[in-house]
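# Quick one: sequence and predicted model below, then my questions.
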Amino acid sequence: MAFAHETVSRTERYDGAIFSVYTDEVTMSDGGTAARDVVENRGAVVVVALDDQDRVVLIKQYRHPLGATIWELPAGLCDVEGEDPAVTAARELAEEADLTAGRIEPLINLHTSPGFSNEYVQLFVARDLAPVPETDRHHREAEEADLEVHRVPLDEAADMVLRGEITNAAAVAGILAAARTSA
């Protein structure tokens, strides 16, 4: 039987637009308590967009905490209250890759770093891709202003993961899951 860990107290450390940070005092299996820092996140969606040639849409985007531009999949926060995650995924695909999808289906779900965060990411596979008309395209700002959109054969993207060229956790999971389900 698993021990029922309980939060005895919570101290807010930071409350921001994207995440909040708390220190919880939690009961432990040995009868004591321990402080645990927790990052609460509103969650995100990630899109594995596959074209009719089985190429995956990848983006290269600057990520300040890394000080680098890295390979990712189109993705975004679940920041519209009550919005269906598949709708969020479609919106992010249009905003980041200028694409619509005839089909968007659930692929996998994951917790990105459960040792300190409750972030829950829902991954979708998108097919039957079409371009967003030029006049309807999202105006990209900040770090999205210079993101690059590429199409890479799915097998090559999986090889990029295994070579350590793609390190974004959600991109790694999404590409490998899509490669497995496409095989």
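It's in.
# use CA for all of it now, contacts and neighbours both
Fine.
# ok, the spatially most central residue of the chain - contacts?
Nearest residue to the geometric centre of the chain (CA atoms, centre = their mean): residue 46, 4.4 Å. Residue 46 is in contact with 73, 74, 75, 76, 89, 121, 122, 123, 124, 170, 171, 174, counting by CA atoms under 8 Å, 6 or more residues apart in numbering.
# Report the secondary structure element holding the nearest residue to residue 68 once chain neighbours are set aside.
Distances taken as CA to CA, 6 or more residues apart in numbering place residue 62 nearest to residue 68, at 5.6 Å, with adjacent residues excluded. Counting by DSSP states H and E, the element that carries residue 62 is strand 55-63.
# by contact count, what packs against the helix or strand containing residue 35?
Using DSSP H and E, the element containing residue 35 is strand 33-41. Here strand 33-41 touches strand 19-27, going by 3 or more CA pairs under 8 Å, 6 or more residues apart in numbering; DSSP states H and E.
# Next up, a structure to set beside the first:
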Amino acid sequence: MGAATAPVVADVPAPRPVLSTGLVHEGRVFDLRADKVDLGEGGRVTREYLDHPGAVAVIALDDDERVLLLRQYRHPVRRELWEPPAGLLDVEGEDARDAAARELAEEADLRAARWDVLVDYYTSPGGSNEALRVYLARDLSPVPDDERHVREAEEADMEVRWVALDDAVAAVLAGRVHNPSAVVGILAAATSRAGGWASLRPAGTPWPERRGG
């Protein structure tokens, strides 16, 4: 008699009725909303959360299996963090892969001929609806000098470093790297590489978790 098949582990849509919603604060990038939600037997509760457009991040891997990381100041945590290129999905209707390619060019002066979906996640689902997709970018080439983006504000003095993927994994597990896209993306890349990259999904894979689909 064969072993029983284990059930598939997968998140599923399961919205609860929203009785009312209100804008608590309108921000430059995201808003703070308050929803009154009917949880059935759990009663009616009010939940505040950040209404976020979503974002993309890029694990750029070169031919020597080094990952590109950028050191950038993040004011809320008062730290300089090592991060992959990343950015908001704040252009209405923009394809997520196109947004990732734009961020890779603007922040790292790189283009990629090969794109795959590495991993999707919610950054902080207890308090935000931000969905984030991490791409794996390979077959890299530099952006021509006359087409490069002029970086400003926190991006003006970013340090660029190429780190061996195994060393990046070690930095994550040792607690030296804290940016969520770096942690998730680096570990996902190492896991996918160990499996011969079989887990990678096409760059155009549907992403229903993104706000607005």
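Done, it's in. Being a predicted model, the structure only gives us computed values, none of them experimental.
# Overlay the chains and give the TM-score.
The TM-score (TM-score structural alignment, normalised by the length of structure 1) is 0.95; 182 aligned residues with a CA RMSD of 1.4 Å.
# Average offset of the helix or strand following the strand holding residue 62 of structure 1 relative to structure 2?
Counting by DSSP H and E, the next helix or strand C-terminal to strand 55-63 of structure 1 is strand 68-72. On superposition with structure 2, the mean distance recorded for strand 68-72 of structure 1 (mean CA distance after the TM-score superposition for structure 1) is 0.7 Å.
# Strand 68-72 of structure 1 aligns to what range in structure 2?
Strand 68-72 of structure 1 corresponds to residues 79-83 of structure 2 when matched by TM-score structural alignment.
# buried ones in the matching stretch?
Residues 81, 82, 83 are the ones in stretch 79-83 of structure 2 that count as buried (16 or more other CA atoms under 10 Å).
# re earlier: quick one: the strand holding residue 62 of structure 1 to strand 68-72, angle?
150 degrees (axes from the mean of the first three to the mean of the last three CA atoms, to 10 degrees).
# coming back round to it: unless I'm misreading it, the residue nearest to residue 68 of structure 1 sits right up against residue 142, doesn't it?
No. Look at residue 62 of structure 1 against residue 142 with CA atoms under 8 Å: they stay out of range, at 9.7 Å.
# Could you find the counterpart of residue 185 of structure 2 in structure 1?
Aligned partner of residue 185 of structure 2 by TM-score structural alignment: residue 174.
# What number of residues are in the vicinity of that match?
27 (other CA atoms under 10 Å).
# got it, and residue 55 of structure 1?
Count around residue 55 of structure 1 with other CA under 10 Å applied: 18.
# residue in structure 2 matching it?
Under the alignment (TM-score structural alignment), residue 55 of structure 1 maps onto residue 66 of structure 2.
# Now which residue in structure 2 aligns to residue 9 of structure 1?
Under TM-score structural alignment, residue 9 of structure 1 pairs with residue 20 in structure 2.
# Next, that match: secondary structure please.
For residue 20 of structure 2, the secondary-structure state derived from DSSP: H, G, I helix; E, B strand; the rest coil is strand.
# What separation is there between it and residue 169 of structure 2?
Distance, residue 20 of structure 2 to residue 169 of structure 2, by CA to CA, to the nearest Å: 44 Å.
# neighbour count winner among those two?
Using other CA under 10 Å as the criterion, residue 20 of structure 2 and residue 169 rank with residue 169 on top: 20 against 11.
# Secondary structure element holding the corresponding residue of structure 1 for the more buried one?
Structural correspondence for residue 169 of structure 2 with respect to structure 1 (TM-score structural alignment): residue 158. Under DSSP H and E, the secondary-structure element containing residue 158 of structure 1 is helix 154-162.
# what's in contact with that helix?
50, 54, 55, 56, 166, 167, 172, 175, 176, 178, 179.
# List the contacts of the residue nearest to the third one when sequence neighbours are not counted.
Think residue 55 of structure 1. The shortest distance from residue 55 of structure 1 to any non-neighbouring residue, by CA to CA, 6+ apart, is to residue 153 (4.0 Å). By CA under 8 Å, 6+ apart, the residues touching residue 153 of structure 1 are 53, 54, 55, 56.
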